[in-house]
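# just need the structure, nothing else, for what follows:
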Amino acid sequence: MEQSFNYQAIMKELKNGSKFIVLTTLFTTILGVLITFYWLSPVYDSKTDLLVNGTVVKENGEDLSLNEVEISIRLIETYSIMIKSDRITDKVVDKLDLNISKEELVKQTRVVTNENSQIISIIVESLNAEEAADTANEVATTFKQEVKKVMKVDNVHVLSYASPSEKPVRPNKVINILLSMVIGFILSATWVLYRKHFDMKLISIHEVEEALSLPVLSGIPHIKKSKKGGAGFSQNLLKAGEIHSPLAEAYRSLRTIVQYKTKSNAPSALMVTSKHPNEGKSLTSANLAIVMALDNKKTVYIDCDLRRPDGQFIFGVSIRKGVTSYLEGYSTMKEIVTGTHIPNLSVIVAGIIPPNPTELLSSKRMDQLIQELKKEYEHIIIDSPPMVVSDSLALANKVDGCIFVVNAQRSKRDEVTDGIQQLQQVQTEILGIVLNEIAHSKKVQYYY
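Alright, predicted model coming up:
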């Protein structure tokens, strides 16, 4: 049953990626056709057969003895080496006036023998059929003459001379085209399976919902990152007049779905987190707070990432009093809240980085802060630390819901799954996923 399931799963993934597989296979096939017909030059070969006699007659007319006959048969291997020697190739190149070196002639020449016969075949390849035949014949003739001159024997005879071949031996057009099709299919099918089972990035809404069994609340298009700093981070924030951009539409869509999921009239405290740093949770929480405020909802953004706070940079706030001031009992709620240029939006920065952030966030003072804010604001958006530390779990049971940010460029399936399971173990209500930094080709297209 397990094998059947695996087979069905593989077939399902191949079916899902069939469009990519077909296009890739078609591309490699066309590429193979172009290379075969327009790039690769046809190669011809010609063959000359030589016979090495078993009975050898010396120049003085005397026959060799039986032992000498046996030795002459063993000369076939020596002859094979001799055919491609410098002595032979130099003379062939000079006589035919070939435009190749003797090293190239050696590469183009093959000597084929059979231990059970006395036949030596000389096969020469060339881009020109007539040149291949002439070269093969000349190698055979020159070799025969040199054997008689060097060995003082005449036991080599030409059985058949080479003639120009009408069909090239390479490239094999049918084989090349079929091979390009097979290569395209294998590469594309391998990539489809790799993307599913080995490349753990969650780059599409479909992949996120299928892998995590949670709804994607919104897909946020990729925006150019800017350096940290007041002006830098604020460039990535939504502007009050930004209405029709894909970024604004994505966050308005997120706001609508969040409001629907928390449609009770009671104020709500929402936590925004991610598995790792730099996945976009801070900008997501800040922009969500902005679109909430632009909808005439009194909203407060709280930077509860007490280890690496970004709130003061995002909103350009210079106040030093913040969450830690309140949690340590040094400030009141009124003293840590600061307004912004956006109507209905207030900000609470993290404050001075404490040595014990988890203990502060899990304290009763944190419960008290949220309850006090609910009396003043309709929406409380909490930028929490990433799940690599336990701070988020300390906050999880104090909020009304959690939004989990997944980065399409960085987040890995197994790591995100682990973070979500941790939140579910403390019985946090996860509203859904925000898929951040979707590639340009995956952006939602707007008609208005």
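# okay, CA-based contacts and neighbour counts for the rest of this
Noted.
# SS state for the residue lying closest to residue 234 once chain neighbours are set aside?
Distances taken as Cα to Cα, 6 or more residues apart in numbering put residue 314 closest to residue 234, at 5.3 Å, once the chain neighbours are dropped. Following DSSP: H, G, I helix; E, B strand; the rest coil, we place residue 314 in the helix state.
# any buried residues in stretch 251-271, and which?
251-258, 262, 267-271 (16 or more other Cα atoms under 10 Å).
# among those, name the ones in helices.
251-258 (DSSP state H).
# show me where the protein has strands.
In chain order, the chain shows strands spanning 44-52, 109-113, 119-126, 156-160, 216-221, 268-274, 299-303, 338-339, 345-348, 379-383, 401-407, 430-438, with DSSP state E as the criterion.
# residues contacting residue 33?
173, 176-177 (Cα atoms under 8 Å, 6 or more residues apart in numbering).
# now a ChimeraX select for only the buried ones of those residues.
Listed next is the ChimeraX selection for buried residues among those, using 16+ other Cα under 10 Å:
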select :176,177
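# and for comparison, fold this next one:
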Amino acid sequence: MEETISLKDIAHTLRKRIMLISLIAAVAVAVSGIISYFILTPVYQASTQILVNQKTGQQPTLDANQIRTNVDIINTYSVIIKSPTILDKVVENYNLQQSTESLMGKITVNSEQNAQVFNLTIQDEDPAQAVLIANAISETFSEEVPTIMNVDNVKVLSPAVLKDNPSPIKPKPLLNIAIALVVGIMAGVGIAFLLEYLDNTIKTEEDIQTVLQLPVLGVIPKIMVEDEKAPLNRKASKRMGSETLES
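Alright, predicted model coming up:
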């Protein structure tokens, strides 16, 4: 026999397991909050903009082909700026207490579509250090590109600046807590339905017909203790009433 689940059954299961679902969601939110606020280290970000323009000595006007060439060459520059050729000099010249490999992992290079500008972004646990590294890499890159590529078409357009009260880009506690709440609710609902599925006890007449495939001949109502005492209480009340009339 094919088993079907109605919306009423789903609502009943959710109501019955609401405490379990709430507990799992609360635990997920608490764990996410503790990790976000007290365990994860804040990471700050600093960015510089680098302009790729025409070669020095050319006419000031740029045609479409020259702009397209500058845009295409940004892809090459994105590789060069993260290469050991540039980063080794940055580590050496600025006495950075980190390896070239770790410095490479902090760099993100991206460019706007059809633009002659690309952004160099550095992430670090210290906001001042992030600004220092971003400016150091962009300056070193602009100095070394003429030698590496035999061109002089790179200029630092906008250096990184340290703000008064920098805000970390991660972690984002509120976002993490919101995600944990959604995940906790989903996990709680899943566990609730799993427990309901594993519960093979027979509770209602429908369960008898579905599981045993037998007709229900009758139902014995559940009798509470108060219901059992009710006839005795009525007899005692009548007896007391009779005694009062006789007296």
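# could the strands of structure 1 go into CSV alongside distance to residue 67 of structure 1?
Converted to CSV, those look like this (distance: least, Cα to Cα, whole Å):
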stretch, distance to residue 67 of structure 1
strand 44-52, 16
strand 109-113, 22
strand 119-126, 20
strand 156-160, 19
strand 216-221, 88
strand 268-274, 89
strand 299-303, 101
strand 338-339, 112
strand 345-348, 107
strand 379-383, 98
strand 401-407, 84
strand 430-438, 84
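# which one of those strands lies closest to residue 167 of structure 1?
Shortest separation from residue 167 of structure 1 across the strands of structure 1 is recorded for strand 44-52, at 7.0 Å, computed as Cα to Cα.
# of the contacts of residue 33 of structure 1, closest to residue 184 of structure 1?
Comparing these against residue 184 of structure 1 with Cα to Cα picks out residue 177 as the nearest, at 10.6 Å.
# that older thread, residue in structure 2 matching the residue nearest to residue 234 of structure 1?
The alignment leaves residue 314 of structure 1 without a partner in structure 2, by TM-score structural alignment.
# also residue 103 of structure 1?
Residue pairing (TM-score structural alignment): residue 103 of structure 1 is matched to residue 101 of structure 2.
# from residue 116 of structure 2, how far off is that match?
Computed as Cα to Cα, to the nearest Å, the residue 101 of structure 2 to residue 116 of structure 2 distance reads 28 Å.
# burial measure for the nearest residue to residue 113 of structure 1 once chain neighbours are set aside, as a count.
Nearest residue to residue 113 of structure 1 in three dimensions, chain neighbours excluded: residue 120, at 5.0 Å (Cα to Cα, 6+ apart). Residue 120 of structure 1 sits with 23 neighbouring residues when counted by other Cα atoms under 10 Å.
# and for residue 23 of structure 2?
Burial of residue 23 of structure 2, expressed as a neighbour count using other Cα under 10 Å, amounts to 15.
# repeat that for residue 100 of structure 2.
By the criterion of other Cα under 10 Å, residue 100 of structure 2 has 20 neighbours.
# residue 88 is in contact with that one, correct?
Yes: with contact defined as Cα atoms under 8 Å, residue 100 of structure 2 and residue 88 form a contacting pair (6.1 Å).
# how about the contacts made by residue 157 of structure 2?
Listed by Cα under 8 Å, 6+ apart, the contact partners of residue 157 of structure 2 are 48-51.
# likewise residue 257 of structure 1?
Counting by Cα under 8 Å, 6+ apart, the residues that residue 257 of structure 1 touches are residue 217.
# residue in structure 2 matching it?
Residue 257 of structure 1 maps onto nothing in structure 2, by TM-score structural alignment.
# please report the distance of residue 257 of structure 1 from residue 292 of structure 1.
The separation that residue 257 of structure 1 has from residue 292 of structure 1, given Cα to Cα, amounts to 12 Å.
# next one: residue 303 of structure 1
With Cα to Cα as the criterion, residue 303 of structure 1 and residue 292 of structure 1 are 16 Å apart.
# residues contacting residue 122 of structure 2?
With the criterion set at Cα under 8 Å, 6+ apart, residue 122 of structure 2 makes contact with 45-47, 106-108, 130-131, 133-134.
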